[in-house]
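Trainee: sequence? don't have it. structure:
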């Protein structure tokens, strides 16, 4: 069962997160810890003893929570992170070894729905990466909209190390992030790489010192939460869908999205705020 912990604001009552369970089970026993900080929802993988390896329970928690987030207008930003020394070091190998086909199906089905939901969420999703991100962990961070990693973070495709191909949409997202040639190199050779290399390849948004990771992610989340959510939802949908459209189709989609934003009162309010800030800057220079 997943565990929720409200930090600030009024948290939505997620279906999986019953108050009775909260009273009976400590946060430390939950595979996924949910923390609400105003409009930012933090999802933290909580299996540090196995470097947050993805098991069926964690995959199911992610699927159910993302279903709820998709219809929660009070959530404006989602942050993914891992407890302890890793973001996520792949899947649960013990379960896969004991029942290869059955465990793979039970694990992949909820994980794949979670990945699809991330791409379709109106809210931006940030991955905060420390330590190792391998296998399923790499697939999850590739599904996120923005990825901030610590300088010490390490990455590995890892699937070929256990004699399989990939899951979690990696064959779709990795070539789009780094290009086909680089994606094939990462996947076929299975060589690990650093945060600096991942940034250079286009896999990451930003790399920061380990000590600055939490603050960098929090700052980014606050900035996103302050933006007009409908505009961000349209931007996410337009960017993610662009490769499936012709230029003419994309121009039409942009037109419709812009008009939808313009008809909202927040649009004029944002323009007024822009002029007010510019006027204040000009007056400051004049003084």
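Mentor: In hand now; what should we look at? Small disclaimer: the values here were computed from a predicted structure and weren't measured. Numbering: from 1, shown residues only.
Trainee: use CA for all of it now, contacts and neighbours both
Mentor: OK.
Trainee: Using the three-state scheme, assign residue 59.
Mentor: Of the three states, residue 59 takes helix under DSSP: H, G, I helix; E, B strand; the rest coil.
Trainee: Residues contacting the helix or strand hosting residue 222, please?
Mentor: Assigned by DSSP states H and E, residue 222 belongs to helix 213-225. Identification of contacts with helix 213-225 by C-alpha atoms under 8 Å, 6 or more residues apart in numbering yields 39-40, 76-79, 124, 126, 128, 148-150, 208.
Trainee: quick one: which of those residues is nearest to residue 93?
Mentor: Residue 93 lies nearest to residue 128 out of those, by C-alpha to C-alpha, at 23.7 Å.
Trainee: I'd assumed residue 148 was in contact with the closest one.
Mentor: Yes - look at residue 128 against residue 148 with C-alpha atoms under 8 Å: they come within range, at 5.2 Å.
Trainee: Comparison target below:
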């Protein structure tokens, strides 16, 4: 269904496809997009058959940062600028937290340019599959802004503090191959193979246990803030939950059958 003109959302055979749909402005972030994305992620628990999500951008680019219309406050006083932007920034951070907490894996299918909040958006996804021509632009510093959208939470955890400092303070772009070497993305493929590879990964994930996927995502995300003892308890509880599912029985039977074959 079309949640908003700026965002398209469809569920096909258990796969939710979220499309950033403002190609005429390189999918630059607008208030309508934020509102629509929030509505989607707040409603996901109602879709029992949902197995995973794909986040993609329509047109030549994934996302070229924030729409300049969001910064039409330049003639206002500092206090007015801050007060008018604060609600939107609260929504942005709520969106990113919802993405991280979502019970299904999210695949970012990335092509073209990714700038500013576009980087925050893909880093909140669980798998990032990227075309080899992509450039990532941590562009906040160029317009006198510090990063947002949990950019500073995800980037140093992915590539280390010193590399994160370098690219964030200088605003130096990161090309696709460098992003892969640094551990910022899951996989880089030739541009013409991007659709095919995302389809392959999607088909693999669809065959996995929904319970195991949910617990694995949650356990890995909590690991950076968890103590070893707490992580141990969480793993044991998740493992026990998985053992109690029919998916576990089916998985074991399938594995044993493959060994026989």
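Mentor: Structure's in. What do you need? Small disclaimer: the values here were computed from a predicted structure and weren't measured.
Trainee: Need the TM-score from the superposition.
Mentor: The TM-score (TM-score structural alignment, normalised by the length of the second structure) is 0.94; 255 aligned residues with a C-alpha RMSD of 1.4 Å.
Trainee: rewinding a little: the helix holding residue 222 of the first structure against the second structure, how far on average?
Mentor: Taken over the aligned residues, the distance from helix 213-225 of the first structure to the second structure averages 1.1 Å (mean C-alpha distance after the TM-score superposition for the first structure).
Trainee: Mean deviation, the helix or strand following that helix versus the second structure?
Mentor: Following helix 213-225 of the first structure in sequence order, the next helix or strand is helix 229-241 (DSSP H and E). Once fitted to the second structure, helix 229-241 of the first structure is off its aligned match by 0.5 Å on average (mean C-alpha distance after the TM-score superposition for the first structure).
Trainee: residue boundaries of the strands in the second structure?
Mentor: 7-12, 15-20, 52-57, 63-64, 106-110, 113-115, 127-131, 135-137, 174-175, 187-189 (DSSP state E).
Trainee: Tell me which of those strands sits most buried.
Mentor: Burial of these is given as mean neighbour count (mean count of other C-alpha atoms under 10 Å); strand 63-64 ranks first at a mean of 28.
Trainee: how about it, which residues of the first structure does it hit?
Mentor: On the basis of TM-score structural alignment, strand 63-64 of the second structure is assigned to residues 88-89 in the first structure.
Trainee: Alignment lookup: residue 29 of the second structure to the first structure.
Mentor: Using TM-score structural alignment, the partner of residue 29 of the second structure in the first structure is residue 54.
Trainee: Not including adjacent chain positions, what is the nearest residue to its match?
Mentor: In space, and not counting its chain neighbours, residue 54 of the first structure is closest to residue 91: 4.4 Å by C-alpha to C-alpha, 6 or more residues apart in numbering.
Trainee: Surely the one you found touches residue 53?
Mentor: Yes - with contact defined as C-alpha under 8 Å, residue 91 of the first structure reaches residue 53; the gap is 4.9 Å.
Trainee: rewinding a little: got the strands of the second structure as a markdown table, with distance to residue 149 of the second structure columns?
Mentor: As requested, the strands of the second structure are exported to a markdown table (distance: least, C-alpha to C-alpha, whole Å):
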| stretch | distance to residue 149 of the second structure |
| --- | --- |
| strand 7-12 | 18 |
| strand 15-20 | 17 |
| strand 52-57 | 16 |
| strand 63-64 | 14 |
| strand 106-110 | 16 |
| strand 113-115 | 12 |
| strand 127-131 | 17 |
| strand 135-137 | 15 |
| strand 174-175 | 18 |
| strand 187-189 | 23 |
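Trainee: Which residues are in contact with the aligned partner of residue 185 of the second structure in the first structure?
Mentor: When the first structure is aligned by TM-score structural alignment, residue 185 of the second structure is paired with residue 204. Going by C-alpha under 8 Å, 6+ apart, residue 204 of the first structure touches 146-149, 195, 198.
Trainee: which stretches of the stretch 151-287 of the first structure form helices?
Mentor: 170-178, 180-189, 195-201, 213-225, 229-241, 247-262, 265-286 (DSSP state H, counting those that start in this stretch).
Trainee: how about the first one, which residues of the second structure does it hit?
Mentor: Read it as helix 170-178 of the first structure. Aligned by TM-score structural alignment, helix 170-178 of the first structure falls on residues 151-159 of the second structure.
Trainee: Now that stretch: buried residues?
Mentor: Residues 151-152, 154-155, 158-159 are the ones in stretch 151-159 of the second structure that count as buried (16 or more other C-alpha atoms under 10 Å).
Trainee: Kindly indicate which of those residues lies nearest residue 218 of the second structure.
Mentor: The closest of those, once distances to residue 218 of the second structure are taken by C-alpha to C-alpha, is residue 154, at 15.4 Å.
Trainee: residues in contact with the closest one?
Mentor: Going by C-alpha under 8 Å, 6+ apart, residue 154 of the second structure touches 120, 123-124.
Trainee: how far away is residue 24 of the first structure from residue 180 of the first structure?
Mentor: As judged by C-alpha to C-alpha, to the nearest Å, residue 24 of the first structure and residue 180 of the first structure stand 49 Å apart.
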